[in-house]
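**Q** this one's structure only:
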């Protein structure tokens, strides 16, 4: 297997100390295996955060493909489990790299995630982590609560699009930008000209507030037709859509500044 850079010298052999199968054994054993790979496998020992990025992206895409193309058969369940494991391996490796530097370990990552979920989802949890007595009846209430907490945590974000990675694929970037604008209450909506008929997926169909709908297949065909026309015109559809998203974000930002 290829490896990046000069690997560190192999450490001494360390015997396994984790007990065999039993309640709660899997995660401690997994952490131990990752640590031993870092110590005794030259390829794994040479990995860095930077060299792992391509694998993280690849594994995420493979997981997405398993979800999008899978069905309910046993083979598909096994494939999904395997792809989830591959993504988890990436998380464990990044955490292990930081543990070796004395910064944090996987337990700290898990603890931070637990605290974040409790803090962000105050519609479910009290500040001490216990459950609320009642829960919201609508998604709108949940989104409003979640967004309010997130906004309070990150006051440095001044536009709805702060924190959205610009490296996202153009279609994903466009969809997320539209969603952020809607959730921020911007008057600039999904339809050209800002007429407010924002589309959202409902049970396999895309519907606007006006009631008109398109199936997922119809949306796909429409997008493919646009790509075909762009190719015939010698236009890169990825770049064209990115430019359109930038213009959209600029309009929304200026609208919020003057609104």
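**A** Structure's in. What do you need? Every value quoted in this text rests on a predicted model; they were computed, and no experiment measured them.

**Q** Every contact and neighbour count from this point should use C-alpha atoms.
**A** Fine.

**Q** Could you look up the SS state of residue 166?
**A** Look at residue 166: counting by DSSP: H, G, I helix; E, B strand; the rest coil, its state is coil.

**Q** Could you check how far it is from residue 59?
**A** Using C-alpha to C-alpha, to the nearest Å, residue 166 is found at 20 Å from residue 59.

**Q** who has more neighbours, these two?
**A** Neighbours of residue 166 and residue 59, each counted by other C-alpha atoms under 10 Å, are more numerous for residue 59; the result is 20 against 13.

**Q** and the more buried one, that's in a helix?
**A** Yes: the assignment for residue 59 is a helix, going by three-state DSSP.

**Q** So which residue is dead centre in this protein?
**A** By C-alpha atoms, centre = their mean, the chain has its centre lying nearest to residue 60, at 8.9 Å.

**Q** need the next SSE after the longest helix seen in the chain, C-terminal direction.
**A** Identified as the longest helix of the chain according to DSSP state H is helix 74-100. Per DSSP states H and E, the first helix or strand lying C-terminal to helix 74-100 is helix 106-120.

**Q** Put this next to the previous one:
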């Protein structure tokens, strides 16, 4: 379709139909964008993950002025995948939307069906898990851990695996026991660092991280979000070190650990005072 004044691509209020049409044209083998045309599900997937994290980052920073754009970027990823699927004869974007609508209606009988809404949030979560278990059974996913996506971030997947195992009783009843396991795994890392191969040491560190994720789960803390906050805090404080060094006419490479550690403590004290 040629670009005309009535072209839906140029309708500022075109909504979803406009976005779908833009994606269709970008993928047109003859008139589309060469880069977009040559992409595949596999090449686009990393961008999809990145955009999801950028949405989470905007929310974490409460950057509400950025969130609309980040959500748009993530939506575009869904449209991109759906367009490639339609070209391959797999499904359309409307079918993606209908599938999600069907799933939400089925999983909320207390809203869209005859079940009572008079139940606790915990009971709703339990009901949700029962429905999802039935869906997995329909897909012949009979194992307790079946359906936990391998491509999830490692910490997130660890928690999901632990939650699944806990449903059938494979779990420590008390967080104190999990903390004891953290100490045990940390000792094993210390003992292993000088005598094990890099591969074996990596396994020990993985065990420690897995148990730390379990601690977070027992304490109702999202370890992925907690680590993002820790990353943000480290970035903020290290940038403070750089500012303090710059005021002294220095760069980090001109300093040493003792000086930078003192400046780190000064940044911590300034944060607490603030």
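**A** Okay, I see it. Small disclaimer: the values here were computed from a predicted structure and weren't measured.

**Q** Quick TM-score on the pair, please.
**A** Here the superposed chains carry a TM-score of 0.62, computed using TM-score structural alignment, normalised by the length of structure 1; 192 aligned residues with a C-alpha RMSD of 3.4 Å.

**Q** before we move on, back to that, what's the longest helix of structure 1 packed up against?
**A** Using 3 or more C-alpha pairs under 8 Å, 6 or more residues apart in numbering; DSSP states H and E, the elements in contact with helix 74-100 of structure 1 are helix 26-40, helix 49-69, helix 106-120.

**Q** tell me the angle it makes with helix 49-69.
**A** Per axes from the mean of the first three to the mean of the last three C-alpha atoms, to 10 degrees, the angle that helix 74-100 of structure 1 makes with helix 49-69 is 160 degrees.

**Q** how far off helix 26-40 does helix 74-100 of structure 1 point, in degrees?
**A** Here the directions of helix 74-100 of structure 1 and helix 26-40 differ by 60 degrees (the same axes, to 10 degrees).

**Q** got the contact list for the counterpart of residue 47 of structure 2 in structure 1?
**A** For residue 47 of structure 2, the aligned position in structure 1 is residue 55, judged by TM-score structural alignment. Neighbouring residues of residue 55 of structure 1 by C-alpha atoms under 8 Å, 6 or more residues apart in numbering: residue 90.

**Q** how close does residue 55 of structure 1 sit to residue 88 of structure 1?
**A** In this view, residue 55 of structure 1 and residue 88 of structure 1 are 12 Å apart by C-alpha to C-alpha.

**Q** where do the helices sit along the stretch 151-259 of structure 1?
**A** Along the stretch 151-259 of structure 1, counting by DSSP state H, counting those that start in this stretch, helices occupy 170-183, 216-232, 237-258.

**Q** deepest of those helices, which one?
**A** The highest mean neighbour count among the helices of the stretch 151-259 of structure 1, using mean count of other C-alpha atoms under 10 Å, belongs to helix 170-183: a mean of 18.

**Q** Would you mind finding the match for residue 174 of structure 1 in structure 2?
**A** By TM-score structural alignment, residue 174 of structure 1 lines up with residue 158 in structure 2.

**Q** quick one: contacts for that match?
**A** Shown in contact with residue 158 of structure 2 (C-alpha under 8 Å, 6+ apart): 210, 213, 214.

**Q** Which of those residues are still contacts in structure 1?
**A** Retained in structure 1 by both residues aligned by TM-score structural alignment, their matches' C-alpha atoms under 8 Å is none of the contacts of residue 158 of structure 2.

**Q** Mind putting the residues you listed into JSON lines with distance to residue 229 of structure 2?
**A** Listed next are the contacts of residue 158 of structure 2 as JSON lines, based on distance: C-alpha to C-alpha, whole Å:
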{"residue": "210", "distance to residue 229 of structure 2": "19"}
{"residue": "213", "distance to residue 229 of structure 2": "15"}
{"residue": "214", "distance to residue 229 of structure 2": "18"}
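
**Q** Next one: residue 60 of structure 2 from residue 46 of structure 2, what distance?
**A** Residue 60 of structure 2 is 21 Å from residue 46 of structure 2, by C-alpha to C-alpha.

**Q** what do you get for residue 245 of structure 2?
**A** For residue 245 of structure 2, the distance to residue 46 of structure 2 - C-alpha to C-alpha - is 37 Å.
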